[in-house]
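S.K.: Just the structure for this:
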Amino acid sequence: MADEDADEADEPAVELGEGESVEGVPLAQVSSRLTYGIEKSTVRRREGDTEIRTPDGPTPLSDVLDSVEETYFDRRQAFEEAVRAVVDTGPVPTE
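M.R.: The predicted model follows:
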């Protein structure tokens, strides 16, 4: 029985597709690296060069922040909502 458990551990939990990789990082990954409350200028300084995944393809966070009216994010959810209001939601292109 122990041998069966060892065999299962060798296989990946999720099969990965063989298509093109998705460019950019998820917004949640960027927002998890920040500490809230945070000013928009601080986000731009720390993460502005990071390309996030959007339905239009990878986009630098600094470009998205140009269209965000808020200047201060008191919570992670407020930051993510402001960014999603600009980039919208939808499928991310893989090719």
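
S.K.: alpha carbons only for contacts and neighbour counts from here, please
M.R.: Will do.

S.K.: Is Glu39 in contact with Phe73, as I believe?
M.R.: Yes: the pair formed by Glu39 and Phe73 meets the contact definition of CA atoms under 8 Å, at 6.2 Å.

S.K.: Could you also give me the structure for this next sequence, so I can compare it with the first?
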Amino acid sequence: MADEEEESGPLVELGEGESVEGAPLARVTSRLHYGIERSEVVRRVGNVEIRTPDGPRTIEDALAESDETYFPKKEALEATLRDVVGRGPVSTSDRAPDRDRDGGPDRDGGQ
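M.R.: Predicted coordinates for the structure are as follows:
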């Protein structure tokens, strides 16, 4: 029965749009061991670009805007980074969020 499930293909179809630049935050933070100092985070993964609502951004640049110097748990590092870069959805294209696919105003009256 397990073979039948594997042969049926993926359960989620992937879209055909532009790929999103930057790595998912959880993927990067899962590579580290905690408690960890900010300087060690920067040394190990500071040059990695993560996905943010405003586009990719390096971890080093984001941490430079925070006063935190030590992260006892993965969740603390992720919360600090999200406080800096934002918590909204990651844009998958260059089009404005209030426009529909053809570039015109969206149907609910956006400009």
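
S.K.: circling back to that earlier point, more neighbours, Glu39 and Phe73 of structure 1?
M.R.: More neighbours surround Phe73 than the other of Glu39 of structure 1 and Phe73, with 18 against 14 (other CA atoms under 10 Å).

S.K.: Buried residues of stretch 36-56 of structure 1, list them for me.
M.R.: For stretch 36-56 of structure 1, a neighbour-count test (16 or more other CA atoms under 10 Å) marks 36, 38, 40, 43-44, 47-48, 50-54 as buried.

S.K.: Looking at those, which are in helices?
M.R.: Using DSSP state H, the subset of these located in helices is 40, 43-44, 47.

S.K.: coming back round to it: columns distance to Val68 of structure 1 on top of the buried residues of stretch 36-56 of structure 1, output as JSON lines?
M.R.: Formatted as JSON lines, the buried residues of stretch 36-56 of structure 1 follow (distance: CA to CA, whole Å):
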{"residue": "Tyr36", "distance to Val68 of structure 1": "17"}
{"residue": "Ile38", "distance to Val68 of structure 1": "14"}
{"residue": "Lys40", "distance to Val68 of structure 1": "9"}
{"residue": "Val43", "distance to Val68 of structure 1": "12"}
{"residue": "Arg44", "distance to Val68 of structure 1": "11"}
{"residue": "Glu47", "distance to Val68 of structure 1": "15"}
{"residue": "Gly48", "distance to Val68 of structure 1": "13"}
{"residue": "Thr50", "distance to Val68 of structure 1": "16"}
{"residue": "Glu51", "distance to Val68 of structure 1": "16"}
{"residue": "Ile52", "distance to Val68 of structure 1": "15"}
{"residue": "Arg53", "distance to Val68 of structure 1": "17"}
{"residue": "Thr54", "distance to Val68 of structure 1": "15"}
